[in-house]
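>>> Got a sequence here, can you build the structure:
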Amino acid sequence: MKTKTLKANKVSVITLGCSKNLVDSEDLITQLKGNEYEVAHDTVAKDTGIVIINTCGFIDLAKEESINTILKYAQVKSKGGIEKLYVTGCLSQRYKDNLEEEIPEVDAFFGTLELPRLLKTLEADYKYELVGERVLTTPSHFAYLKISEGCNRTCSFCAIPLMRGGHVSKTIEDLVKEATNFAKYGVKELILIAQELTYYGLDIYKKRALPELLRALNSIDGIEWIRLQYAYPSKFPMEIMDAMLELPKVCNYLDIPLQHAADPILLAMKRQITLAQTRQLIHDIRAKVPGIAIRTTFLVGFPGETEEDFEVLCDFVKEMRFERLGVFQYSHEEDTSAFLSEDNIPDEIKAERAQRLMEIQQEISLELNHAKIGKIYKVLIDKKESGFYYGRTEFDSAEVDNEVIIDASSNYCSIGGFVDVLIEDATEYDLIGNVIDLNPN
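The predicted structure follows:
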């Protein structure tokens, strides 16, 4: 028996997974608000009538979180807490038939490219005039700019093409329009995301066009930082580094997931690159842009990974001394080519290898951060919490990298503003400092 009144036009959008999913949710929210829906993100009020869950299906942990979230709101619905429950995103794209059978409480499931159909189900129009507009769920001073959808790569462990389809670039004109709108509303940092940045433009311009896009974005008034995330290492176009060197707004930062270093594993992963080529690429990037911060990720526990293979990876990390590094444990994904191999590395070995690799990186990160003590950095202030400001240098992306911590009792900062900070102390993953005035009266 229902004991409260639910608003049929009040929607909550719950986002799980990566920044690309977040952009999809922001597009959905924008369209719903354009249809006069009342929309909240990642929060459900007592009178919310509709919940839409944007799911992730990348690896086992992400799938588990998505399923648990769906089950949670299915139970809320069964008790009369909401009227309608819809599910969209990668998990829904990949396992729609199974989910419909297992969780009948969900009113409808939608794939990653079915926003118009989802809106139609809600009796809302897809408003083309809102394309290029986007309601941001991030802090107002930075925004993710998704420059393409999908991926044409064939990495043996990755299910993304199954969920997102092939690579489709947005036009430079559309992206400039979107970024210009962001700047009007106070966005200072653009974080360029895609499944594969270096492939940008090949489908529509018949050439790699990321440098041209960067030049166009660099000219937008109000944008001060442009950050690159998710580049593919094989046949990496060094013209990107030329643009980074040339354009003042492009941060000296590159996220380039390498996944492994041992040649047998790189071959089995279908990464189209060798250890020697990877080593040379990192040297070339650092020679082209001195002081660049390179973020990478590695995958441990891939089928057939021997202790010797793992030691090659550890030695490579020690040699390269990456500024930022993340580690994933291999997840055996149906319909990928790696799924044909036996998942023969026990979970405890995967976890132990991930821990060992992060311990190596932790020591490297501490040494690199200690070397910053006594230096001054331009810092973008993200937030204030518990008496401290938290910000980032150009060498750190939002959500995943180091932060600069500033005592609010002895410093004043504006959220979303830039300050110059003298670094006075450091931990493995944070810098600690005080604001200084480089232009005193």
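>>> switch to C-alpha atoms for all contacts and neighbour counts from now on
Noted.
>>> Give me the distance from the longest helix belonging to the chain to the chain's centre.
As assigned by DSSP state H, the longest helix anywhere in the chain is helix 347-370. From the chain centre to the centre of helix 347-370 is a distance of 21 Å (CA atoms, centre = their mean, to the nearest Å).
>>> Repeat that for stretch 362-381.
23 Å.
>>> rewinding a little: how about the next helix or strand after the longest helix of the chain: buried residues?
Later in the chain than helix 347-370, the nearest helix or strand by DSSP states H and E is strand 376-385. Neighbour-count burial for strand 376-385, with 16 or more other CA atoms under 10 Å as criterion, is recorded at 376, 377, 379, 380, 381, 382, 384.
>>> and for comparison, fold this next one:
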Amino acid sequence: MATILPSPPKVGMVSLGCPKNLVDSERILTKLRADGYAMSADYAGADVVLVNTCGFLDSAKEESLEAIGEAIAENGRVIVTGCMGKEAEVIRTRFPGVLAVTGAHQYEEVVGAVHEAAPMPPSAFLDLVPATELKLTPRHYSYLKISEGCNHRCSFCIIPALRGDLVSRRPDAILREAEKLVAAGTRELLVISQDTSAYGLDLRHASYPLKGGGEVRAHMTDLSRELGKLGAWVRLHYVYPYPHVDHVIPLMAEGLVLPYLDIPFQHAAPAVLKRMKRPANDAKVLERLRNWRSIAPDITIRSTFVVGFPGETEADFQYLLDWLDEAQLDRVGAFRFEPVEGAAANDLDGAVSEEVKEERYARIMEKTAAISAAKLEAKIGRVLDVIIDEADEDGGATGRSKADAPEIDGQVFLRDAPGLKPGDFVRVEIEDADEHDLYGVPVA
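Predicted coordinates:
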């Protein structure tokens, strides 16, 4: 007689915020899958819904609260985790019906809350461990988190209060995870943390044994070199421009690491950087950019900047625009300063009006769009390596060059590209460009 297995409880997930949060969501769901839970793609089919929140900015907090409210309205059984878990009282005051509230990367606590809210039926057959970790990104690229927390105390940021000080993972553990991801089909590894350049500092850059023999040091340069041997694209995010970053550039010239750095400069005017409590040697940064480009001419530098920071004068802002003219960064995002509860910047004088913030935001975006358009126009006629993200049955496809990270940078739109599938690498002749994207055709 056939054994009828009880249906396992289903878990829904709403994941908000940065890629680091996405990795947390993947780990939580992987553990729940290993415990036998099934996943639900909608509210209606879920026995409990997890909302992984973002709490970096007030606007992000409001988005998180709206997501919690929607989950409660649609399902009613909600567990909250993530960065806003630090504000459990705020969440419970607004939504007294939430089942549990846990903080960022508290995996065991949130999994325990799920077990309590939706217990597994007793069955020896439901405890099935998946062969690989559950992924929330497409199969061909994966975020690889190398550390948690941050030792910086930037005046506008509350990340250390939310996620604590720097805690680095062992490099051998990171490499084992990367190897499994590549074996499972990952073609691009996106290295993330709060401060990638500081990786291994808390481990005193100690060396750890590798599975096949030898050792690897807990240091960004050494880890990048080992990751580059796995055969996938390796893209570095959230890199503070410490002096040792210079040693990563030759790895880019060798082809071990993508010629791409995501560096959060935040501003260029020394007075503003000082109030932000960030390094303020902008002239040395320009010199280093020139040196990097001499070693790896195709290097792409992306960054983000804050406009309207307390005390930012028109002269400070013009200084930033002039600096951008010299720096010629490839990809730039900008944010209007937004007070965040608990941030030291809230106590600074010289508040900038919302009207001025909007005007400066428009000017910096106009400036950086023009720089981007000129840089992309210069690529017309070149043949670039492209990784495919999407393909249709009519011969159209969308991908990214080495200069483009998923979801935040531009894309490459292909014509006459039949038979491609996500994860394929293809050589593409660039035929046209606009402010953000490239257009081309595959070449043999």
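>>> any idea where the strands of the stretch 151-300 of structure 2 begin and end?
Using DSSP state E, counting those that start in this stretch, the strands of the stretch 151-300 of structure 2 run over 167-168, 188-192, 207-209, 215-217, 233-236, 260-262, 300-307.
>>> List the contacts of the fifth one.
Under the criterion CA atoms under 8 Å, 6 or more residues apart in numbering, residues 187-192, 196, 224, 227-228, 256-262, 405 lie in contact with strand 233-236 of structure 2.
>>> and the gap between residue 100 of structure 1 and residue 428 of structure 1?
45 Å (CA to CA, to the nearest Å).
>>> re the thing from before, of all the strands of the stretch 151-300 of structure 2, which lies closest to residue 281 of structure 2?
Set against residue 281 of structure 2 and scored by CA to CA, the strands of the stretch 151-300 of structure 2 come closest in strand 300-307, at 15.8 Å.
>>> Structure 1: matching residues for that closest one?
Aligned using TM-score structural alignment, strand 300-307 of structure 2 spans residues 293-300 in structure 1.
>>> And the matching stretch against structure 2, how far off on average?
In the superposition against structure 2, stretch 293-300 of structure 1 averages 0.6 Å from its aligned positions (mean CA distance after the TM-score superposition for structure 1).
>>> how far is that stretch from where the chain is centred?
13 Å.
>>> In structure 2, what range does the longest helix of structure 1 match?
Using TM-score structural alignment, helix 347-370 of structure 1 corresponds to residues 354-377 of structure 2.
>>> Would you mark the buried spots in that stretch?
For stretch 354-377 of structure 2, by 16+ other CA under 10 Å, it's 357, 360-361, 364, 367-369, 371-377.
>>> what do you get for stretch 407-423 of structure 1?
Applying 16+ other CA under 10 Å to stretch 407-423 of structure 1 flags 407, 408, 413, 415, 416, 418, 419, 420, 421, 422, 423 as buried.
>>> Which ones among those residues map onto strands?
Judged by DSSP state E, strands contain the following of the buried residues of stretch 407-423 of structure 1: 407, 418, 419, 420, 421, 422, 423.
>>> for those, which one is nearest residue 280 of structure 1?
For those, the nearest to residue 280 of structure 1 is residue 423 (32.1 Å; CA to CA).
>>> which position in structure 2 aligns with that closest one?
Using TM-score structural alignment, residue 423 of structure 1 lines up with residue 430 in structure 2.
>>> What sits closest to its match if chain neighbours are left out?
With sequence-adjacent residues excluded and distances taken as CA to CA, 6 or more residues apart in numbering, residue 430 of structure 2 is closest to residue 440, at 4.3 Å.
>>> Would you tell me what helix or strand that neighbour is located in?
Residue 440 of structure 2 belongs to strand 438-442 when elements are defined using DSSP H and E.
>>> That strand packs against which elements?
strand 412-414, strand 425-433 (3 or more CA pairs under 8 Å, 6 or more residues apart in numbering; DSSP states H and E).
>>> As TSV, the ones you listed with distance to residue 240 of structure 2 would be great.
Formatted as TSV, those follow (distance: least, CA to CA, whole Å):
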stretch	distance to residue 240 of structure 2
strand 412-414	28
strand 425-433	30
